[in-house]
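[1] after the sequence you'll find the predicted model.
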Amino acid sequence: MAAQPDARQIIAKIRDGRPATAEELGWFAQGLASGAVSDAQAGAFAMAVLLKGLGEEGRVALTRAMRDSGKTMVWHLEDPVVDKHSTGGIGDCVSLLLAPALACCGAAVPMISGRGLGHTGGTLDKLEAIPGFRTGLSEDQFRAQVAEIGCAIVAASAELAPADRRLYAIRDISGTVESIDLITASILSKKLAAGLEALVLDVKCGSGAFMASLDEAEALARALVATAQGAGCMTSALITDMSQPLATAAGNALEVIEVMETLTGTSVNSALWDLTADLGGEVLALAGLAADPADGAARIAEAMESGQAAECFGRMVAAQGGPADFVERWPDRLPSAPVVMEAPALEDGYVAAIDGRALGHAVAHLGGGRLRDGDRINPAVGLSDLAGIGEETGAGVPLAMVHATSIDAAQAAVRAVQAAYRVGAAMPEEPPLVLKRIG
């Protein structure tokens, strides 16, 4: 009879560069979920994986094991079940546009999203800027809403991928967040537990992303795509530019305003529109709802242009506790900050570069993000009217508008914005939105 796996032996194997078996990784994931694996053992495991890696087979096995450490959802719907995941950036509010647009194109979208992490904003925080919006639905409510409306955007329940919840907390305090194997297993275990048939990944690259270089972003994208496909989910990835904010706003209510302006045609942000269409086109093609990504992108664009996506978004908001008239009266329904101040450029020229991470931290220090676990978020604060790379500016011309709770907080944010922008004499070339496709 085979010996029972042992945490110390598994850690030692990975530490020594030997492959762990699927059975061993499965046992370890169950131990993370049940508490049989101690915090010290979990930290040692994470460090061994960071230093030596798991290899492709091991990465797939760990992802499956973490997926299966808790409840996995099975859907009995006529429409294919799809989702999108972004690795995080500044002004990235694509999910709010994409979920209803996909639903209008015949997909079922049970989108399980997260909160802000570090300098990046979170989809759940943005939606909770809408008064009354609930992200914590019961499974029955979640299933009923996806069946009726076609989409729901919710927080992960404690029953989905509990091994990831435990390991994620350990990684955060043990200096092992950067491991591609652990990032991949963390992202995909939750997505695959949701019972997806197709997934598109938006892997951000640049100053506002966790992966600053194209090589780093490509390594992560390839690991994610290979692992998801190895676990049985049709997946592709777009590596997209995050050398500047995607939207012209960064902050929860301010980004919802930009989403509503785009959905209703009041003032369309072309970068948001184009990336939403590109990502949606990918997943519609993967799910068999479009002939190819270009056909799918055209369908997503039509759903937004016709107003169908805005109508679907309004139904989702109402179903999750928000105002029933949100699409018609969103300017009156969203909170606003008491202090609005210009952040002027200090010299003449063109915007040559933007430190997106610094802008994200500026929003967090205004109260729009968490500086430590448990912090409350003020949905009204943030930055709007952000100047983009290549824009002409001049001394005294606003680079952004700061939305704050006090004059002191606004002045500190003005200084942070000015430090985050580099102005040059020559007009730089604006970077392309989509850098590479993987899949």
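    It's in.

[2] from here on, contacts and neighbour counts on C-alpha atoms
    Will do.

[3] check which helix or strand the closest residue in space to residue 297 that isn't next to it in sequence maps to.
    Spatial nearest neighbour of residue 297, chain neighbours left out: residue 281 (3.9 Å); criterion: C-alpha to C-alpha, 6 or more residues apart in numbering. Counting by DSSP states H and E, the element that carries residue 281 is helix 270-286.

[4] and residue 49, how far is that from residue 218?
    Distance, residue 49 to residue 218, using C-alpha to C-alpha, to the nearest Å: 20 Å.

[5] ok, second structure coming up, stack it against the first:
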Amino acid sequence: MRPPTRYAKSAGGYVAYQVFGEGARDILFVTHWGTNLDAMWDEPALAHFFHRLSRNGRVICYDKRGTGVSDPVPLASLPTLESWMDDARLALDAAGSRQAAVIGDTEGGPMAMLLAATHPERVEKLVLLNTFARWRRDEDYPIGMPEPSVEKLVQLYQRHWGQHPAMLALTAPGLAGDARVEEWFTRYQRLSMPPGAATQMYRWVTLMDVRSVLPTISVPTLVLHRSDNRHYRLPFGQYLAEHITGARLVELPGTDCYPLFTPQADDVLEEISAFLSGAPVEASVDRELSTVLFTDIVGSTDLAARLGDAQWLDLRAAHDDVVRRHLAAFRGREVKTTGDGFLATFDGPARAVQCAALIRDSVRSLGVEIRAGLHTGEIELLDGDIGGIAVHLAARIMGVAGAGEVLVSRTLTDLVVGSGITFEDRGVHELKGIPGPRQVSRVVRVP
């Protein structure tokens, strides 16, 4: 049976979603970025996979904005990891789900990790299936793919997307050569998105880096990975299990991972069923991943002395009003005022940077310059206040900033890849009270 496709409206457009199955548990399935809710049911084996999954509870699937039957997005402004996380929350809300087990499959994994870390109260358990925290090789990530290999893969997508099933040889060699599957696979690609968008999206996927998110995931986590997977290689899964506290790695034999309806899919379903049916574990909700923003009026003491008490208080009130209006517009949460500035948190790093830049530009009309510092990390929720190293780090980064500067940590720049925000390297700094040198960047442009 093909479930009905419904739409949920967001500020960025309509998100298509489906709900099928029944039970006390909700399961949010987040997979590869090239999907089509309607077309996926045309393949009987894939439909069988989802019907078997629905024996574990009510399944929620959705097309991310820019793909499938959800609203399109401009080619020059593809969605970010943060906006796709918003789509997941929108689908949960529209389906009436307060909490769900989340399955992050292949390229859907990084978004699922970000969702679990940022909103632990919405995620009961987390399954990471043949996925990764980072794709490309780096000095501190030797398991990543070298640059030339990544470029060859991007070119492969560009040449063959929607025209030739070349990627099956990498992601599901057990299905390669099956004419019926190959025909469905290429048609499914065309119905997911056009080749130009697919190429840009794939390149963006290879630039993602959510390694900093892993230690902040507190929900029970199962990592499933094919031992001979050539595309999403086993060391990717091993890395996830090593860096997520309490995560359990299960290495499954075989090579095939995408599409999901490979002949080896039964062992995936069995492992997921066993994990989901296990005793529930109470996740900590007093810690979460947030982007922390500190702002400060530059030269406030001299400005107050020059204006006098009455005018200074009026100026402060106008400044505070501007800040609060922008915080509300970007879903920021005011924690407290800090003398001549603000401490606020955001559930998305790109939103936080955009808000900080807009605050800086807006208060200039008042004759005021501010400086700002931002960092994304785990915070402790303390009866209306927040604590933790992430808070201290954001404060110290602000301390490095000059008048009119918005400075951010390396962690934050990694999480906003594809957002259109550009940065300038401000070098490595020893920040008071923070162990080790930290790379700091200045925000140059926001979209």
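    Perfect, I can see it now. The shown structure was predicted, so the numbers you read here are calculated from the model rather than taken from an experiment.

[6] TM-score for the pair, please.
    The TM-score (TM-score structural alignment, normalised by the length of the first structure) is 0.23; 174 aligned residues with a C-alpha RMSD of 7.6 Å.

[7] ok, back up a step: now do the helix or strand just after the helix holding residue 281 of the first structure and helix 270-286, the angle between them.
    Per DSSP H and E, the first helix or strand lying C-terminal to helix 270-286 of the first structure is helix 293-305. Helix 293-305 of the first structure and helix 270-286 are oriented at 130 degrees to each other (axes from the mean of the first three to the mean of the last three C-alpha atoms, to 10 degrees).

[8] and the next helix or strand past helix 293-305 of the first structure?
    Using DSSP H and E, the helix or strand that follows helix 293-305 of the first structure in sequence is helix 308-319.

[9] next, the angle from that following helix to helix 293-305.
    Going by the same axes, to 10 degrees, helix 308-319 of the first structure makes 60 degrees with helix 293-305.

[10] after helix 308-319 of the first structure, which helix or strand is next?
    Using DSSP H and E, the helix or strand that directly follows helix 308-319 of the first structure along the chain is helix 326-333.

[11] for that next one, which helices and strands make contact with it?
    Under the contact criterion of 3 or more C-alpha pairs under 8 Å, 6 or more residues apart in numbering; DSSP states H and E, helix 326-333 of the first structure touches helix 252-264, helix 308-319.

[12] switch these over to CSV; also include mean neighbour count and distance to residue 67 of the first structure.
    Formatted as CSV, those follow (neighbours: other C-alpha atoms under 10 Å; distance: least, C-alpha to C-alpha, whole Å):
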stretch, mean neighbour count, distance to residue 67 of the first structure
helix 252-264, 24, 30
helix 308-319, 22, 27
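
[13] which one of those helices lies closest to residue 124 of the first structure?
    Among those, the nearest to residue 124 of the first structure by C-alpha to C-alpha is helix 252-264 (9.3 Å).

[14] now the angle from that closest one to helix 308-319?
    140 degrees.

[15] list the helices and strands helix 252-264 of the first structure packs on?
    For helix 252-264 of the first structure, the packing partners by 3+ C-alpha pairs under 8 Å, 6+ apart come out as helix 94-104, helix 123-127, helix 308-319, helix 326-333, strand 382-384.

[16] residue 152 of the first structure is nearest to which of the ones you listed?
    Across those, closest to residue 152 of the first structure is helix 308-319 (C-alpha to C-alpha), at 6.5 Å.
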